[in-house]
Each structure stands twice: as C-alpha cells, then as structure tokens.
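Colleague: Show me the folded form of this:
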Amino acid sequence: MLITTGLIPIPAAAADVATLRPVRACAELVRTYDLPGAVTHVTAATVVPATATEPENCDVRGYVEPAVRFQLRLPITTYAGRYVQVGCGGFCGGVTAPPFTDCGLPHGGDVAVASTDGGHVGTTPLVFDDGKWAENNQTARDDFAFRAPHVVSLASKRVITAFYGAPPRKSYFSGCGREGLLLAQRYPHDFDGIVSGAPAGLWGPLFGVYQTWLAKVNTGADGKPILTAGKLPALHAAAVASCDRSDGLADGAIDDPRACRFNPASLTCPPGTDNADCLTTAQVEATKRLYAPPTDERGRKLYPAGQAVGSELAWYGWIIPAPELGGVSYAYALADNYLRYMAYPNGTPHSSVEKFTFTAREFDRLIPEGVRSNAMSTDLREFRRSGGKLVLWQGWADQAIPAPGTTDYYQRLTRASGGPAATQSWARLFMVPGFYHCYHGDKLTEYDPLRELVAWVERGASPDRTIATGRDADGKVFRTRPVFPYPLRAKYTGTGSIDDAANFVPAPPSKPVRDIVNWAGNDLYGLSGPVAP
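Modeller: Next comes the predicted model:
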C-alpha cells in the first residue's frame, strides 16, 4: 500500500512511526547542560500553541559557550523521533526560526528542528553580509568556520533527550551552503543524512576571489554599474533563445549551460543608440567577463567557472546594485566584508574589493585562513563507514556559486571513493536546470530533496528520481520536472505535456563527463582545516 503525497509516493510504513510524548514540562528545560567542549545554556523554553500550519511546540532558546546561539523547536504531540538541523546563509549572524519540515509523515510537525547564528551577531541591515565581528576575534572565527553547527547538534540532541527521555532515532542536516559538506568531512558521526545544496566548499576562493570579480568587472571608472538592470530581460531572452534547444527540447530553460555558446555581442546596439533591447560595447565586454572565470596574470583560472548562461535575471541584486539593498550588490557586500575582516589571519594586512588584484600572489595570501573554512576534502570515508548518506544538489543557473565548482568536486569525490557505482551507494548529486541560488528559479521555483534523503537513510530507498516544481505568483503549479542523479538528465518521452514530470525519463549524458577543472585551487582538495574537540 502507498500513501500518495503530491508527486512522491510515500510507503505506508513511513506514516506508522510512533510518536513520542515529553517526559517533562517545557519550562524544565531551562538550565545548563555540561557537555564536554559544548557547555550549553538554555535561557528560555516556552510552549507555543498550534497554528493552522505548525504544531504545538516547546520553543527553546539558548547558546553554547562562548556565544553560539541557537533555537530548537520541539513538537509536543507529534514528534516521531527525528531531528533536523538547518543551515544559515552567507556569514550567518542571526538565528532564523527553523521551519517544521516535511519528512514524509502526514504532518510537518513530526521532527524536532534547530538553527544557529554561527557564533556571532551580525549588525548590518542584511545581517548575513557582516564580517566586522571576525576582526581580531579568533574564537568567533573558529565558531563560524567549523565549530558552530557541530556543537549545536550536540546541544540539541542533549535537550531532546531531556525532553522526550530518549535521543533522536535519526538525525539530519539540511542546508544550502558550506555547512553540510563541512559536517560530512569533519564531524562524520553527527548526522545520519545530509542535504547540502549549493555546497560552497571553495569558501576562500569563492568570497575572496569570485565575489570580488563579480563586483569589479561590472563597475565602470565612474563607480557605476556598466551592465544595468534594464538590460537583463533582453539579455536573458537572447541567451535562452540561443541555447534552449541544446538539450533537444524547447521549454524555456537551459538544462546544462556548459553546452551553450551564446555570444552577447549578438545584442550589440547600433552605433549611436542605447536602449533596453541591446547592449553597448562596454556592456557586451562586461557581460563576457561575467560569463568567464577570474584569471591571474598568467591566464590561470582563480575559480572553476563564471556566471552561467541563463542566470541573467538573477544578476539584479547579486551583481547589479539594488536600491533596496542600500545601493550595493550582494557580491560587493560579501566580498568587501570578507576581504576586510575575515580573509587573512588576524594581525596581518587585510584587503578590500578596491585593493584586491587578481594575481597568483593574492590568491595564495587567501589560503592560510581560507582552509579553516573550506569544505573541500574528498576524504569522506568515515562518514561513509558510519552509514551516512549525502545528497548534494545545485541549480545550473546559480548566480552566487557557479555550478561547475560542484560538479568538479563531485567528480573528484567519485574518483576518491572508488568510482561512480561505489559513490552513488552513499552520495548522489542532483543538478536542477534553470534554478538560481538555493531557493528559486525561472521555470522551476522549488526544490528540496530532504524527503528522499530520509527514505534513503531509513528504508534504503536510493533516490533515483527527485522532483523540482514551478509555481506562479499565486502559488499555482505550472511545471514539474524530474531531476535524476547526475550525470543522468531528464529526457522528454515525446508525448504529453512538457510541464509534467511524468513525461520524462532518465537519459545518460551524450558523452562521458569530464568535470574536473584545472585551476589555481587544485592543491586545496587535500587540505582540511582544524576541528573542535
């Protein structure tokens, strides 16, 4: 018997998991938990009534010494023994209420959920782009670089045990960014399963070099953006028109931008004109540089890739400054804070977006501190031996973290793990066409493989097919598309709607994948930063 939830069939056994009731009152959780290396103080625990979308829960607030704040939400009547810890974005800096996520049970309140601020409080308007806290504060740096998600997992499991009388049956991490890979590499026993979306493992090069590149190549001598927001719709339309059929199906999306050979010079304005339908000569050159990776003085790549063809609509805000962001771009804010406060060992000269030069020397200067935060190791043997399952995923049109850095890592991991079959028994990668950074896209707007990860961990159901969904502004589904384990792609059967996932089957790549990129960071994959006791 199957219980059908949306497009994914959930075995009946998943709905039969017994719930656990608390063995003590919520308020009794307020105390100090003397965990080795993670002394935890619960400062508040309050019962929150059920709503139309969330269960009654015990809302726990506290911190792990010295300053790793967290929020833990514990269902009072619907807990089924699972713990899910979610990640934070950018440089973190704030505790965001963790959502009650859907692991495949009839309601979303079957899991205990937790989040953290990464060990510091951001003070800028955006919070997550603030790096000032790292200046001359090595403890805060260490908490953010590697310790915070680990000690929060220890603290949460201890509080869960106190509340329900037993530790979680299974523990999961789900995030978009660096923390998932970090945990699999450095703390392989913390979680049974990990979802790592847009895994920003190349941390130092990503913020020190790549975001700086995005900020600088689109800035003119007058300090203003060269390519402006008004040009993005025409640029994107031309890019999609040029490359849409490269995957054999005209559906308004580019399955793999690497197969596209779009030249923005095709949009060059006639002499003496400049309107929204064309690009000036300077804008053509800036666009070409955005599509390309940064290089040093010898032409060596300082990052594995540049912007993806098809990502253009997402450049507003990330690359092109937006008034609602204070007149700066995300790339500039993140890069400048990183270079000023986080990129180099305390006590050594720092830099800025304006001062940084794309040279081998400047790349090497980023390494000593960068390896502390990087999550680039391909040695995940202990995570695999512990029975851990890893789901990596990313959008092909990610404007913040170029997708080829992830396919590069996955092929290196595959080689280090005994080949494709051996690797896919515990680690799989899913690449979502047309999806931007983490949470949205153009034709596909939602993707979350957590339910498939849970089924893999708990029932041995390998995720051979996941679903990405497109919704309009009113929340109505207008497209579903299967996403198969990379390097498989979705191929249209030739009949039925191209907006229905049922009409696609898995297909192998047209030629063997060669995803490893030769770039300046080749030697970084063997390095791993320190871990906390």
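Colleague: make it CA atoms for all contacts and neighbour counts henceforth
Modeller: Noted.
Colleague: Can you give me the buried ones in stretch 210-227?
Modeller: By neighbour count on 16 or more other C-alpha atoms under 10 Å, the buried set for stretch 210-227 is 210-219, 225-227.
Colleague: what do you get for stretch 454-465?
Modeller: Of all the residues in stretch 454-465, those buried under the rule 16+ other C-alpha under 10 Å are 454-457, 462-463, 465.
Colleague: And for stretch 29-38?
Modeller: 29-30, 33, 38.
Colleague: Show me what it is in contact with.
Modeller: Outside stretch 29-38, the residues within contact range by C-alpha atoms under 8 Å, 6 or more residues apart in numbering are 39-45, 60, 64-65, 151, 154-155, 158-159, 162-163, 532-533.
Colleague: Restricted to strands, list those.
Modeller: 40-45, 60, 64 (DSSP state E).
Colleague: The stretch 151-300 of the chain: strands as residue ranges?
Modeller: Using DSSP state E, counting those that start in this stretch, the strands of the stretch 151-300 of the chain run over 170-176, 193-197.
Colleague: one step back: top of the ones in strands among the contacts of stretch 29-38 by number of neighbours, please.
Modeller: Counting neighbours by other C-alpha atoms under 10 Å, Thr40 comes out on top of the ones in strands among the contacts of stretch 29-38 with 27 neighbours.
Colleague: ok, it touching Pro66?
Modeller: No - using C-alpha atoms under 8 Å, Thr40 makes no contact with Pro66, being 9.1 Å away.
Colleague: which residue ranges form the helices in the stretch 1-150 of the chain?
Modeller: Secondary structure of the stretch 1-150 of the chain (DSSP state H, counting those that start in this stretch): helices at 12-15, 138-142, 148-164.
Colleague: and this one, so I can compare the two:
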Amino acid sequence: MTEFKGRKVDWRLGGTAASILFTALVTGCGGSSSPSTATAPLTCDDSLKASFKPDAQTTVLTVTAFKKGEPLILSGAASPSTPMASNDICMVKLNVGPGNPGPAGAPSTSEGIGIEIWLPAKANWNGRVHALGGGGWQGGSAGSTTAIASSSAAAIAGNEGAVSSTTDTGHAIAGAGSFAMNPDGTINKPLWTDFASRGIHEQAVKTKALATAYYGSAPKYAYWEGGSTGGRQGLNLAQNNPTDFDGIIANYPAINWTRFITSELYPQIVYQRDLSGTPLTKAQSALVSNAAISACDLVGGQHLGYIVDPSSCTYNPVQDPNVLCTSSGGNNATSACVTTAQAQAMNKIWYGMTADGSVPDPATDNGWIEASSSALMGSGNHRWFGLTRGTTFYSPNFVGLASPDMEFPISSDVVALELQNSTIAGSGFANATGNGQSLWKQLSYSQLSNAYDRGVALQTNFGNINTDSPDLSAFKARGGKMLTWHGLADELIMPQGTINYYNRVASQMGGLAATQSFYRLYLAPGLGHGTPNGTANPSAVVPNFAPGQMYTLITDWVEKGIAPDTLTLQTTSGSTTRSMPTCVFPKKVSYLSGDPTTAASYSCS
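Modeller: Predicted coordinates:
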C-alpha cells in the first residue's frame, strides 16, 4: 500500500515542489529516487503557508522559527519552567480536514487533525524522521496556534537533529472520550477513525512530505516511538500502513483497546458488588500487595523487592493469616488488615475480569494461562487479564485501576461509549444527552460483560480501535523492524495482553524465528506503565531502560542490520545500583549464581 493511495494530492505545486513530494510519497524513506529538477527548498517563515500544499485538505496554520536558547512558547510570558530551544529549530502546525461538523463547542465538533512538526536547522538534519505517539485519548494542542503540544518533539529536533512530530488525532480536548459521541448520543464514526488510525497516518505522510519540501530531499529513514496509546499507534501503523515507518518502537501498547479498557473498570465493579461500594484503602492494598511480593521475590536467598516472574506467583491472601483480620481468623490487628471478602476481592482483581465475577483458586489458575495461547483472549468466562501480583493499586502518576479515590476515567468513558449511554461515564464526560453521572457504579458483572461484547461488536464504528490483527506480513515484507517492551508491574495495561498478542503474531507469521526476524518483545520485571517502579513497594530499586536505549537499538537494526538480543537494564538510587538482563521473548531471566542484584548472575533461557 503506497502512501498516496486514495489521497487527493494537488500536483499544482510548481514543478519541483510537486516532483519532490511525488518522489517522497512513492519511494518512501530510504528510496534512491531524486527529483529531476531543482529549486530552493522551503524557508521557516510565513511563505511556507502558501508554498506547502500537499493536498486540498491540508492547511498550514502557523510557522515559527526558534533560535537556540529562546523559550519554546507561542503566547504569553515565559516562566522558569518553560523549556528552551536547544538549537535553531522550526515549528510548523498543520490542519488536515475534513474533521467533523457540529455545534460550536461540542466535544465532537472538529475542524480536522492537528499536526505539529519540528524541523532542525538545515545544516543539522541527520536525514531521519523520529515521530512521537501520544497517550490516553490523546487530543491536545497540536493544532493550536497559541500553544505548543510537544516539547519532547522540539527536543528531538534540537538535540538529535531528526524531524519530529506529534498529532492531536483529530480532537483538541485531551483527557476525555467525549469527542467520540455525537451530541445526539450516537457514535462519532469520523473522529473514531481519526483517533484510531487516520490521524497517525496523516502525521506520517505530512511529516515526510514537509521534510522533503523543506530540505530538498526525502528522509533516509523514518521511525515511530510511543508507549501506551503511542504503542498501540505504532502497531496500528505496522498493521495498516506498513510503508509509513522503517522502524517502530511500540512500548506497553494499548492494543485490544475495548477489551482491556472495559476490564480496567472491573476492580471498581468488584468494590461495588462484593464490598458494598467501599474500596480497599491504600494501606490495605499496599499490605496485601507487598505480602505477595515477599512471597514471590526471593532469588538466590535474597528478597529483591519486586517479582521477577509474576506468571509463577500464586500467592493467595485468603490463606495468609498475616494479612487477615482477627475477625476473619487471621492474626493481623492493624487498621490495614483485610477481611476474607476483601482478600478475595484482591484475588479477583489479580485474576482479571470474568463474566460472572467468579475467581478460581490461584493455585489452580492465577490468571496467566491464556497469555501463552495463540488464540485471542476473551471469548470465555475469563474476559481479560488482571493486574499482576505486587503491582500497585494506585499511583502518584495517574489514577490507579483499583484506587480508592475514583475509577480510571478512560474505562468509564469506554463503557459509556459501548453502551451508548453518556451518564454511565464519570463527571468529565460531556454530552448534550446528559453529562457523566458515574452510573457505572450500578453495573452488574453481567452488564459489564455485555459492554465488553458490545465494544468488540462495534469495532467498525469505533475505527477498529482494538488494533489486534496479528497479520504483520506487509510490514515484514517492506523490511520494517519493530521493538516492544512491557513492564511486568504495569499499573494500567496488563502485560499478559501483549504476550497473548505476540503469540498470535508468531502463529500467524510462521513461528517465533520468523517473527523475531523483524519484531522482538522484551518483558521487564518490576517496571510500570512507563514508570521506573510499578510495584507496591516504594523502596524497590527496579532495573530500568536507559534513556534512548530502545531508539539506538531500532536504528541499529534498521540501518546496520544489528538485531538486538539480551539487554542489560540498570538503575541507581542513592548509593544502590541494581542491574538485570531482559530477554528476547519467550526466553526468561534465569538466576545462575552470585549476587542476585547484578545482571552477571543471570542468563536468558
């Protein structure tokens, strides 16, 4: 599938500009073709607004040149925290229509997809595109003429010398799913499509086209990097637009979108149905989660403070007198003790969503069995996976899935959209038929399961947001390379879902060896959702990826043919340093001998 297929490209750019754009679109990155004529490339000023016209739906909104050391700000006064330009860079903002018409101010009304592109000084360009993904519902200020959306993209352009970009995926309101419902309560198909896939494809196409026109030659290589929603976007690009990027980093990806996000509401439903609406306190979940860590983190006679292999952890608080209250037959008399019902609620949260609220004995099934399957998870009573044992129920970085403060808002938004009832969502969801009223609290286990099924059935209307196709044959055939890491203590996206997807890819693509020739997965013990410690143990020193480590690996693989193998992760906290290898899946870290806090004491097998 070529990038210009189905696009209304305006070839009336003037001979050279049209030739440059045509070359970029047809050859993609790494192509050897070059324009047959020459003309001056574009400049970073308002003349670019008239000069860059890749198609009838694209408008240049603003062009701003920043000198090295200038504050990265478009309006208002700079503050001490305002980032500064690390080098001379040019920011260009685009709008790509048609958007979605509607009443002014309605969340579903959109003028189009906003794209913010950062261009290094022409003498500093390294010939690469290094585009960035987003998070959550994305949205934001990529299409705003008064606010900068991504200082990270600006830093890539300034420090690395690559062209970078980001997008609002078609809606400016960040943090809520209201854009996905029309004012009359129906599904907003155009913006679901923009959010799910079209926005990032337009980001890729327009970023490369602008780079080609600005520098006078096409990018040699294009890379995508993202985590969470950005990870889902990377896999979406590989599945549906395989020529957009040469290399993709798709970390802790939000694939299986409606499946796992519907299940993210499950812990709160457990609180409502099993505990009369009274959540576990932070002290209670911390007590029991740390008991799970202590039961499963022993390596070489030493407690690491985090669990290396949660798939083998079968800790059951119902049978642990050290966490059970004396009223439940335990010996814990503190305010953090849990009743038998509360302990079983934790087992349910760890096992994951079931259609009827049941949970097996962890010794028989701790919730990991389906992760190793090559069949898509969710058709039986076990609808989706749960948080791994030892993972925190709440987080200082975002609302946790089992937080006592509130539900994870994206989950209640998604269930409201699946059931097409805005009042089910939390208070942040706005719609003319009724704003969110948190009526999710009234849902039974079977009703939540029905919402799960509705989400799957509505994929066509939802822009195929689940991004769960295992067919990556076109991406492999074009020579693409992809890397994913997922923390085994992810607080939001269960790593079992990524493992299940990778096994499905291997089955589709002819086995592990064939899959690993272009796509490799790493599982990192103790790491959270892009956080350095996803466990309930705040003192844990969890070995982590170094900044830029994955990007170096993907560029070496694409440009030099060096396939990554076992990696060493390392973290220093104060005077304490911890290191550990992370293995190419399905290999696991195996302790050999020696100090269990150093990577040299392990192997991959």
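Colleague: Report the contact partners of the spatially most central residue of structure 1.
Modeller: Residue closest to the mean C-alpha point of structure 1, counted by C-alpha atoms, centre = their mean, is Cys176 at 2.4 Å. Cys176 of structure 1 makes contacts with 87-89, 196-199, 438, as judged by C-alpha under 8 Å, 6+ apart.
Colleague: let's see 6 Å
Modeller: The contact partners of Cys176 of structure 1, taken as C-alpha atoms under 6 Å, 6 or more residues apart in numbering, are 196-198, 438.
Colleague: just Ala50 of structure 1 next, same as before
Modeller: Ala50 of structure 1 neighbours (C-alpha under 6 Å, 6+ apart): Glu56.
Colleague: aligned partner of it in structure 2?
Modeller: Using TM-score structural alignment, the equivalent of Ala50 of structure 1 in structure 2 is Lys68.
Colleague: swap in Cys438 of structure 1?
Modeller: Match for Cys438 of structure 1 (TM-score structural alignment): Gly530.
Colleague: and that match, how many residues sit next to it?
Modeller: If we define neighbours as other C-alpha under 10 Å, then Gly530 of structure 2 has 18 of them.
Colleague: do you know how far it is from Phe408 of structure 2?
Modeller: According to C-alpha to C-alpha, to the nearest Å, Gly530 of structure 2 stands 17 Å off from Phe408 of structure 2.
Colleague: Then Ala524 of structure 2?
Modeller: Ala524 of structure 2 is 24 Å from Phe408 of structure 2, by C-alpha to C-alpha.
Colleague: of these two, who's got more company?
Modeller: Ala524 (26 against 21).
Colleague: Provide a list of residues in contact with that one.
Modeller: 487-488.
Colleague: try it again with 7 Å
Modeller: 486-488, 582 (C-alpha atoms under 7 Å, 6 or more residues apart in numbering).
Colleague: Adding secondary structure and neighbour count, write those residues out as a markdown table.
Modeller: Listed next are these as a markdown table, based on DSSP: H, G, I helix; E, B strand; the rest coil; neighbours: other C-alpha atoms under 10 Å:
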| residue | secondary structure | neighbour count |
| --- | --- | --- |
| His486 | strand | 27 |
| Gly487 | strand | 25 |
| Leu488 | coil | 32 |
| Thr582 | strand | 27 |
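Colleague: In a markdown table, list those residues along with distance to Tyr445 of structure 2.
Modeller: Below are these laid out as a markdown table (distance: C-alpha to C-alpha, whole Å):
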| residue | distance to Tyr445 of structure 2 |
| --- | --- |
| His486 | 29 |
| Gly487 | 28 |
| Leu488 | 27 |
| Thr582 | 37 |
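Colleague: mapped onto structure 1, which of those hold?
Modeller: Here is what carries over to structure 1 from these, by both residues aligned by TM-score structural alignment, their matches' C-alpha atoms under 7 Å: 486-488, 582.
Colleague: Out of those, which comes closest to Asn236 of structure 2?
Modeller: His486 (17.1 Å; C-alpha to C-alpha).
Colleague: Spatially nearest residue to the corresponding residue of structure 1 for the closest one, not counting backbone neighbours?
Modeller: By TM-score structural alignment, His486 of structure 2 lines up with Gln394 in structure 1. Distances taken as C-alpha to C-alpha, 6 or more residues apart in numbering put Ala198 closest to Gln394 of structure 1, at 4.7 Å, once the chain neighbours are dropped.
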